[in-house]
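Asks: Following is a predicted model, sequence given first.
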Amino acid sequence: MKSVNKWIKLYFALGLNYDEILSCLAFKNHIIISKSTLRRKLKQCRLFRRKYYSDILEVALFIISELESSGRQHGYRWMHLKCLQSGYNVTRDTVYLLLQILDSEGVKSRKRRRLKRRQYHSKGPNYVWHMDSYDKLKPYGIAINGCIDGFSRNIVWLEANITNSDPKVIANYYIKAVRRKSGCPQRIRADLGTENTYVEQMQKFLRRDHADELAGDKSFLYGKSTHNQRIEWFWGLLRREMGQYYMDMFSEFSRDDSDLFCGDHLDKSLIQYCFMDLIQRDLDSLQLTWNTHTLQSKQNYGTERQRPILLYTMPELYNAEERLCRVEDNEIDICEEETVYRTILCDETIACLCEMIRRENNLQKPSYADEAKDLYKRLRRLIRFELESMDV
């Protein structure tokens, strides 16, 4: 009984509706209950969508805290899902009205027409993974790499690091995903670049003995970025939801009249030290919200409501089949030995210096972007003052 309630609470917190919760219980947990039983259990747990709404002031304060960082890029549907996943019971209409009050300019700027895109077709989850790097923040020392499943649009990984050019680092993202899933995709699509060479070799190695039409050398495909449709589209969403916020902030640092960023090793390392954890936290939040949100485009999968995580984990509901290729643990171990996992997300010497300055001046690690901005300015001023004193 406790196990059932635990799963129900989790799926409810993710924002799933009744039918989706029942499907997850049946397919993922092998628990079959009726909708009336689900309603009763939700009532026992005091979980309601249309009762016991959260205090509107608390919701407004949460939205304000989101608007103080990259959350100002979110639309009302995205913000509503983040409210639900943060424990606030609120209607979508209420979130929309609050955003009109708290961020009227942002609401207006998001009201624009969308281009009609060409249709994309895939045979099922893990048929093709699309991987790529996002370089818009790279001039400031932040390198992002991601991978998305072509069928479901479920994000496989989304990582911020000091580099997205080291093939051993990119390969570590890949092999960690393969280990989590106990298998690899039938095919990977990527841009032509040296950073993808280790992933190419590992994918072909893991697929060498499989018997399908894409086994071996055909399991990895290079192509132009314009043809890597799924991940290129996602980078546009990442820029809207959080990337533009950091681009604007860092661009402000490098303005001629601000003199807060000159692009040298010290400045990039300080940005990495102050912002890397926050950016990774935003990426993790983006991944969770994207994977659990309802897709607006209606594909012919037999139902109108489609969420990436459900398309990915329960393809049977959408007239598709799982395409994951099982691999042995010892083969994954062999591949992982050739990868690099970077735990230090900043120059080690500069990181130690920053830690020493923080302790001496009783400075806290930042929890929000504005705090990171203030910490960056202070550390930069103190360190450059010491360096100039040494030169004299």
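Replies: Right, received. Where do you want to start?
Asks: C-alpha only now, for contacts and for neighbours.
Replies: OK.
Asks: Show me which residues of whichever strand or helix holds Arg281 are buried.
Replies: Arg281 belongs to helix 265-292 when assigned by DSSP states H and E. For helix 265-292, burial by neighbour count (16 or more other CA atoms under 10 Å) applies to 266-280, 282-284, 286-292.
Asks: what does stretch 96-111 give?
Replies: Tyr96, Leu98, Leu99, Leu102, Asp103, Gly106, Val107.
Asks: and if you look at stretch 365-374?
Replies: Pro366, Tyr368, Ala369, Ala372, Lys373.
Asks: That one: how far from the chain's middle?
Replies: Offset of stretch 365-374 from its chain centre (CA atoms, centre = their mean, to the nearest Å): 20 Å.
Asks: how far does it stretch from start to finish?
Replies: 11 Å (CA to CA, to the nearest Å).
Asks: thinking again about what came up before, what's the helix holding Arg281 packed up against?
Replies: helix 76-85, strand 155-161, helix 308-313, helix 348-360, helix 369-391 (3 or more CA pairs under 8 Å, 6 or more residues apart in numbering; DSSP states H and E).
Asks: Would you tell me which of the ones you listed gets closest to Leu221?
Replies: strand 155-161 (17.7 Å; CA to CA).
Asks: packing partners for that closest one?
Replies: Against strand 155-161 (3+ CA pairs under 8 Å, 6+ apart) you get strand 143-149, helix 167-181, helix 265-292.
Asks: Taking their axis directions, the helix holding Arg281 and helix 348-360 sit at what angle?
Replies: Taking axes from the mean of the first three to the mean of the last three CA atoms, to 10 degrees, one finds helix 265-292 and helix 348-360 inclined to each other by 90 degrees.
Asks: any idea of the angle helix 265-292 forms with strand 155-161?
Replies: Going by the same axes, to 10 degrees, helix 265-292 makes 170 degrees with strand 155-161.
Asks: okay, the angle between helix 265-292 and helix 369-391?
Replies: Going by the same axes, to 10 degrees, helix 265-292 makes 160 degrees with helix 369-391.
Asks: In addition, the following structure is provided for comparison:
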Amino acid sequence: EKHFPGRKPIRQIRTRLNSVGPYCKVNADGHEKLGVLALKMGDIGFAIYGYKDKWWDNILFLVLVPESCTAAAGGHLFLNFAEKISGIPIQLTTDKGPEVGYQHAFMVTLRYVSVIFLFFWTMEITYRFRSVYSELDNVTFPPHVILKSTHNTLIEGFWHWFSDKSGKNIKEVLLCGKTEYIFNTAVDRNDRSLFYWMFIPLLQKELNDFQHYWNNHRICNQEKKLMPSGHIPSFALEYPSQLNGIDCRIEIPKEAVTQLREFLEEDTGMSRDECFRWYSDEFAQTALTTWESIGQPAINLSHAWDVFAQMAPLIMQT
């Protein structure tokens, strides 16, 4: 009954967002607009994963990864995020997906208990972490909230800003390799590794630049908003009290992240390096040597395919 010709989409009922300060509620999600299905360049594709704060509208973490829709990747991404901010938020919000399993377990572990038993499949693991926030009510402030993708609006709605400002231009540049017949993994598998060696630093720089732009632009005024508006996100982080906010970040010891990382690697058989590896170390050295042999030309989005065309035949001969 929900699907029939001519059916009009059901409008989602939206309510006003609320949060008491930075790191109170953080939303996380992946972006697949540069993925395999989007680029249609064989098995080439990128995933983007980000964490965004609800109260001050700041992008906390934005990174390019080979795959974000696996349990191991989600676990390592969350631990990378926790390392970067030296803590965790009170509440993490995500949509449904295989990448949220370990994120949920780690949020519960790090936030609540001094002794917690986590059951993963057939294994029983005991962790002992103490938290000053262990007294938080898990009904009022649940450590992890899972929503439908259409309801995870804080970060789902953010992706179109990235797409409009940077994403569409990036995609056009990447597709030039296909439309101009420069790139073909069917002929030489090294093209795949060279593609990643060439474009990963460029795309991550674009993400970093967009994150800096977003965190330092002024948010538009919204009179009915329950949280700050008309502010600059980076200012709100540094001076939350001036906007009637409370810094809610829960500090965690590095040892806690290290122990969880060790468990994750043992449980999944995937280390952080293996999970986020784009190409082998041997190829990286070959590509660097080849690039140096052609005079170390500048690599940027405007000329990356020109450099690629020079390097690809030389690497094929090695």
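Replies: Happy to help now that I have it. On a predicted model such as this, the values are computed, not experimentally measured, just so you know.
Asks: What's the TM-score once they're superposed?
Replies: The pair, once superposed, lands on a TM-score of 0.73 when counted by TM-score structural alignment, normalised by the length of the second structure; 267 aligned residues with a CA RMSD of 2.9 Å.
Asks: Among the buried residues of stretch 96-111 of the first structure, which lie within helices?
Replies: Secondary structure of the buried residues of stretch 96-111 of the first structure is defined by DSSP state H; positions in helices are Tyr96, Leu98, Leu99, Leu102, Gly106, Val107.
Asks: and the residue nearest to the fourth one when sequence neighbours are not counted, how many neighbours?
Replies: The reference is to Leu102 of the first structure. Using CA to CA, 6 or more residues apart in numbering and skipping residues adjacent in sequence, the residue nearest Leu102 of the first structure is Ile64, 7.3 Å away. Residues lying near Ile64 of the first structure (other CA atoms under 10 Å) number 17.
Asks: Please work out which residues of the second structure line up with the helix or strand encompassing Ile64 of the first structure.
Replies: Take DSSP H and E as the rule and Ile64 of the first structure turns out to sit in helix 56-67. Under TM-score structural alignment, there is no match for helix 56-67 of the first structure anywhere in the second structure.
Asks: And His128 of the first structure, how close does it get to Leu317 of the first structure?
Replies: Careful, residue 128 of the first structure is Val and not His. From Val128 of the first structure across to Leu317 of the first structure, the span is 19 Å (CA to CA).
Asks: nearest residue to the residue nearest the centre of the second structure other than its sequence neighbours?
Replies: With distances taken as CA atoms, centre = their mean, Tyr49 lies nearest the centre of the second structure, 1.8 Å away. Nearest-residue entry for Tyr49 of the second structure: Gly30, 4.3 Å, with adjacent residues in sequence omitted and distances by CA to CA, 6+ apart.
Asks: What of Leu243 of the second structure?
Replies: Pro228 (6.5 Å).
Asks: Any chance of the helices and strands packed on helix 265-292 of the first structure in a markdown table with distance to Asp209 of the first structure as columns?
Replies: Below are these laid out as a markdown table (distance: least, CA to CA, whole Å):
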| stretch | distance to Asp209 of the first structure |
| --- | --- |
| helix 76-85 | 42 |
| strand 155-161 | 24 |
| helix 308-313 | 25 |
| helix 348-360 | 42 |
| helix 369-391 | 48 |
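Asks: Can you tell me which of these is nearest to Tyr174 of the first structure?
Replies: Across these, closest to Tyr174 of the first structure is strand 155-161 (CA to CA), at 8.1 Å.
Asks: what about that closest one, how far off from the second structure?
Replies: Superposing on the second structure places strand 155-161 of the first structure at an average distance of 1.2 Å from its equivalents, by mean CA distance after the TM-score superposition for the first structure.
Asks: counterpart of that strand in the second structure, which residues?
Replies: With TM-score structural alignment as the criterion, strand 155-161 of the first structure aligns to 59-65.
Asks: just the strands in the stretch 1-150 of the second structure please.
Replies: With DSSP state E, counting those that start in this stretch as the criterion, the stretch 1-150 of the second structure has strands at 25-31, 47-53, 59-65, 87-88, 91-95, 116-120, 123-127, 144-147.
Asks: Now do the shortest one: which elements does it pack against?
Replies: Okay, so that is strand 87-88 of the second structure. Counting by 3+ CA pairs under 8 Å, 6+ apart, strand 87-88 of the second structure packs on helix 101-112, strand 250-251.
Asks: Of all these, which one is nearest Phe141 of the second structure?
Replies: Nearest to Phe141 of the second structure, of all these, is helix 101-112, at 10.7 Å by CA to CA.
Asks: hmm, who's touching that closest one?
Replies: The contact list for helix 101-112 of the second structure, computed with CA atoms under 8 Å, 6 or more residues apart in numbering, reads 71-72, 74-75, 78, 88, 90, 92, 116, 118, 127, 129-131, 133-136, 143-144, 250, 252, 256, 260.
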